[in-house]
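Asks: Okay, sequence plus prediction incoming.
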Amino acid sequence: MSVISRRLLLLALIWTFLLMSLGAYVRLQDAGLGCPDWPGCYGHFSVPDEPHEISHAERHFGMSVDVGKGWKEMIHRYAASGLGVLMIGLSFSLWRDRRHAGLNPWLALLPLLVIVLQGAFGMWTVTLKLMPAVVTGHLVGGMTLLMTLLVIFARNAERWYLGRDLNWLWRLSVLAVAGQIILGGWVSSNYAGLACDGFPQCLDSWQLPAGLGAALRPDRALGLAADGSALNLTHLAAIHYLHRLGALLVLVLVLSLVWQLWRLLPRYAAALGFLLLLQIALGIANVWLGLPLFLALAHHSGAAALLGVLVYGWVRAAPIATAELNKPAVRSLVVAQQATVSLLDSQP
């Protein structure tokens, strides 16, 4: 990969991560509809702030103009547009370097395709008035873009020859964390973060909320009950509780992976374990402290970081079958890798 492609890729990774955090901030500030139209704001390419502009916008859209929320939403759109321009340049550079970098042509173009789809979800988020399924899809799109960039970055790094095939456990861990992020988006888009007002109990009970089965129905993704009414507290508590069950599964799987990697890649395993325990602690603290803004943002960013570290390691790790270990060339690679890890681990 050329120096230009690598620098553009690093910039895109940082920009995407920060943009996702900014999007979470906009949602948590209830500013997702700070501009009720798209791509402008009350018919302008910036938030109207002159008295006659505000008066005209209120008459035309039939609602009061909140300038503060409008600017939060528009700053997010400006940043997203800038990322779109960056993705055009990155995809062009990756396409040009695809053979030298060993990239699949589709992988070189995938970031651009994902950002286009993400832009569509951004539009639908506004035009469909924050429909939970669309808001969750917007979150998934952002995570997909970030993971795509990480995969490209990891594929151009030196492989890890571990001497053990942990691909199955790594894959399960990635899928579990990705599923948990989707559940977290579902909780957030339905404003169910405080539906269970205690931990570990939910609604002063150890039992599963009665609305768990009903909350799994496909029409719940629209944020409505079967009769078209809004979801009640029982449904929201069920959605929240499902997220807690997912966290338990993630804890078991990722801790198992950390245990298996502790002697093979101690620094990576320590970082992964730290992010996992921090994310669990942030989730509990959000419930106990009433979902303060900085903790909710940290929980969102921590989820992206945890999934990112998992995906990065999964791509870099080279699974080796037992039969392959008997080959001298492969065995020497494993020995050299482990010697390097031991040397780095012994340094202060």
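Replies: Cool, got the structure.

Asks: going forward, measure contacts and count neighbours with C-alpha atoms only.
Replies: Noted.

Asks: where exactly do the strands run in the chain?
Replies: Along the chain, counting by DSSP state E, strands occupy 160-161, 317-318.

Asks: How far off centre is the last one?
Replies: Per CA atoms, centre = their mean, to the nearest Å, the displacement of strand 317-318 from the mean C-alpha position of its chain is 23 Å.

Asks: What of the first one?
Replies: In terms of CA atoms, centre = their mean, the centre of strand 160-161 is set 26 Å apart from its chain centre.

Asks: what does stretch 83-90 give?
Replies: Worked out by CA atoms, centre = their mean, stretch 83-90 lies 20 Å from the chain centre.

Asks: which residues touch that stretch?
Replies: 5, 8-9, 12, 15-16, 111-112, 115-116 (CA atoms under 8 Å, 6 or more residues apart in numbering).

Asks: circling back to that earlier point, between the strands of the chain, which one is nearest to Ala237?
Replies: strand 317-318 (38.9 Å; CA to CA).

Asks: Who are the packing partners of the closest one?
Replies: Counting contacts by 3 or more CA pairs under 8 Å, 6 or more residues apart in numbering; DSSP states H and E, strand 317-318 packs against strand 160-161.

Asks: Against which helices or strands is the strand it packs on packed?
Replies: Taking 3+ CA pairs under 8 Å, 6+ apart as the contact cut, strand 160-161 packs with strand 317-318, helix 328-346.

Asks: I'd like those as TSV, with distance to Leu146 appended.
Replies: Output for those, formatted as TSV (distance: least, CA to CA, whole Å):
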stretch	distance to Leu146
strand 317-318	19
helix 328-346	28
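
Asks: Tell me which of these is the most buried.
Replies: strand 317-318 (a mean of 20; mean count of other CA atoms under 10 Å).

Asks: Next one for the comparison:
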Amino acid sequence: MLYWLLYQKLFPYFRLFRIFRYLTFRTVFASLTALLIGLLIGPYVIDKLREFQIGQYIREEGPQSHQKKSGTPTMGGVLICISILVPTLMWSDLSNPYVWLVMLSTLAFGAIGFTDDYIKVVHRENQGLTAKAKLGLQFVVSAAVAAALVVMEIRGGYSTRLMVPFAKRFRPDLVWEWMGHVPHMHWLVFIPFVIFVMIVIAGASNAVNLTDGLDGLAIGCTIIAAGALTVLTYVSGHVVFSDYLELQRMPMVSELTVFCGSMVGASIGFLWYNAHPAEIFMGDVGSLALGGAIGTVAVVIKQELLLPFIGGVFILEALSVMLQVGSYKLRNGKRIFKMAPLHHHFELMGWSESKVITRFWILALVFALFALTTLKLR
């Protein structure tokens, strides 16, 4: 909006507005705008959530130390979504289709989480959408994102080839090329790509959701992951850096740097109120939206295989739940961890909540730094 007004419309008359053409300038200001929005309207959102008695329900089977958190305002993810989307609308080039794709994906995943949280609040219990319904909706949104990318690939603005870490020239294509000669079945060639995108985006959304169990844990890890994505998005769209790092250059995705900067700023702003002891929880509306955003950006910039390192803590948390459930079902009730997700395991081992959070943040930073080093290790 501001990019269109100040640069595209007023720049010919006021040369000072030339600065708005620079992506780094707009990314920094988008991040600061998101942070400012979060800090300014955070108290208002918290007061309104308390007024409407939208409080967190704590499971009885969870750690007993968490029972005191019952009633803390939840659904703070609404604040996160506003803090991300408004600065993106203000500072990005809205003629870029990738910007709209990522924003709509974030909004759609946030809507799924909002529905889940709303049902929990109304019924005053820990049962919102059923697991099948929630996962089904996530797959629908992810499939819609994949379909949009297929259209862009057909038009020449996207590639379905994977970028493999540590491999310069091994870039497998996620299409069935051998079926391309069958005209009436040409859409079938994209089925592997669509399935892959569905797994990546829905998986990322659920992984962040599972990590959101301690004050500031998920949002702190999101700051680190979004920061890494900001760097990756910028270099992927930069002609010099992409050539030097031998990345697939995609000029149009560079505009997503503004979105990623907004996600960093919004997350920092939310952490101000979500830090231990938390004044507000993000709820599923926040965790699903953030996970969906991270997964969608990773798919768009062709860093899907790097995502396990960008969001390493999220992946560990999700794997701990999968292993725990698998062990319980296959080994006659035997468990691997004291409790899953993983952060609860360490709590029951005697670690304080603050220690678990801080150490997981450090681990997230190590994972993100490793992800960035792989850019040159090819």
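Replies: In hand now; what should we look at? Here the structure is a predicted model, which is why all the values come from computation and not from measurement.

Asks: tm score of chain vs chain?
Replies: Overlay of the two chains. TM-score (TM-score structural alignment, normalised by the length of structure 1): 0.32; 180 aligned residues with a CA RMSD of 6.6 Å.

Asks: picking up where we left off before, identify whichever of the helices and strands packed on strand 160-161 of structure 1 lies nearest to Ser256 of structure 1.
Replies: With CA to CA as the criterion, Ser256 of structure 1 lies closest to strand 317-318 of those, at 16.3 Å.

Asks: Which residue, neighbours along the chain excluded, lies closest to the residue nearest to the spatial centre of structure 1?
Replies: Note on structure 1: the residue nearest the mean C-alpha position is Met143, at 3.7 Å, using CA atoms, centre = their mean. Of all residues not flanking Met143 of structure 1 in the chain, Ala304 sits nearest, at 6.9 Å (CA to CA, 6 or more residues apart in numbering).

Asks: Do I have it right that the one you found meets Thr144?
Replies: No. Distance between Ala304 of structure 1 and Thr144: 10.1 Å, which falls outside the contact criterion (CA atoms under 8 Å).

Asks: For the two, indicate the residue with more neighbours.
Replies: Taking other CA atoms under 10 Å, Ala304 of structure 1 and Thr144 do not tie; Ala304 has more neighbours (22 against 18).

Asks: so how far is Val311 of structure 1 from the more buried one?
Replies: 10 Å (CA to CA, to the nearest Å).

Asks: neighbours around Val151 of structure 1, how many?
Replies: Going by other CA under 10 Å, the residues that sit close to Val151 of structure 1 add up to 19.

Asks: quick one: contacts for it?
Replies: In this structure, Val151 of structure 1 makes contact with 311-312, 315, judged by CA under 8 Å, 6+ apart.

Asks: need the residues you listed in JSON lines with neighbour count and distance to Arg98 of structure 1, can you?
Replies: Below are those laid out as JSON lines (neighbours: other CA atoms under 10 Å; distance: CA to CA, whole Å):
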{"residue": "Val311", "neighbour count": "22", "distance to Arg98 of structure 1": "21"}
{"residue": "Tyr312", "neighbour count": "20", "distance to Arg98 of structure 1": "19"}
{"residue": "Val315", "neighbour count": "20", "distance to Arg98 of structure 1": "18"}
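
Asks: Cross those against helices and list the overlap.
Replies: 311-312, 315 (DSSP state H).

Asks: What is the neighbour count of Pro43 of structure 2?
Replies: There are 14 residues near Pro43 of structure 2, going by other CA under 10 Å.

Asks: What strand or helix carries Asn209 of structure 2?
Replies: helix 191-211 (DSSP states H and E).

Asks: Give the other helices and strands that that helix contacts.
Replies: helix 131-154, helix 217-237, helix 283-300, helix 312-330.

Asks: most neighbours per residue, which of those helices?
Replies: helix 283-300 (a mean of 28).

Asks: Touching, Val208 of structure 2 and Ile294? I think so.
Replies: No. The pair Val208 of structure 2 / Ile294 is not scored as a contact, 9.4 Å apart, by CA under 8 Å.

Asks: how about the nearest residue to Leu28 of structure 1, chain neighbours excluded?
Replies: Nearest to Leu28 of structure 1 is Leu293, by CA to CA, 6+ apart, at 7.1 Å.

Asks: one step back: mind checking which of the contacts of stretch 83-90 of structure 1 land in helices?
Replies: Applying DSSP H to the contacts of stretch 83-90 of structure 1, the entries found in helices are 5, 8-9, 12, 15-16, 111-112, 115-116.

Asks: Just the buried subset of these, written out for PyMOL, thanks.
Replies: Filtering these down to the buried ones (16 or more other CA atoms under 10 Å) takes a single PyMOL command:
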select buried, resi 5+8+9+12+15+16+111+112+115
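
Asks: Quick one: the ones in helices among the contacts of stretch 83-90 of structure 1 as TSV, columns for distance to Ala133 of structure 1 too.
Replies: Below are these laid out as TSV (distance: CA to CA, whole Å):
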residue	distance to Ala133 of structure 1
Ser5	35
Leu8	32
Leu9	30
Ala12	26
Trp15	25
Thr16	21
Pro111	22
Leu112	23
Ile115	18
Val116	18
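
Asks: Among the ones in helices among the contacts of stretch 83-90 of structure 1, pick out the one closest to Pro266 of structure 1, please.
Replies: When those are compared against Pro266 of structure 1 (criterion: CA to CA), the nearest one is Leu9, at 26.9 Å.

Asks: Tell me who's in contact with the closest one.
Replies: 90, 149, 153.

Asks: any idea which of those residues has the most stuff around it?
Replies: Leu90 (24 neighbours).

Asks: separation between that one and Leu146 of structure 1?
Replies: 14 Å.

Asks: Likewise for His56 of structure 1?
Replies: Applying CA to CA to His56 of structure 1 and Leu146 of structure 1 gives a distance of 40 Å.

Asks: more crowded one of these two?
Replies: Leu146 (24 against 14).

Asks: distance of the more buried one from Leu10 of structure 1?
Replies: Leu146 of structure 1 sits 11 Å away from Leu10 of structure 1, going by CA to CA.

Asks: now Val134 of structure 1
Replies: 28 Å.

Asks: sorry, back to before: for the helices and strands packed on strand 160-161 of structure 1, which one sits closest to Tyr78 of structure 1?
Replies: strand 317-318 (37.1 Å).

Asks: re the thing from before, can you tell me which of the contacts of stretch 83-90 of structure 1 is closest to Leu275 of structure 1?
Replies: Among the contacts of stretch 83-90 of structure 1, and counting by CA to CA, the member closest to Leu275 of structure 1 is Thr16, at 19.2 Å.

Asks: these two touch, right, the closest one and Thr144?
Replies: No. With contact defined as CA under 8 Å, Thr16 of structure 1 does not count as touching Thr144 (10.4 Å).
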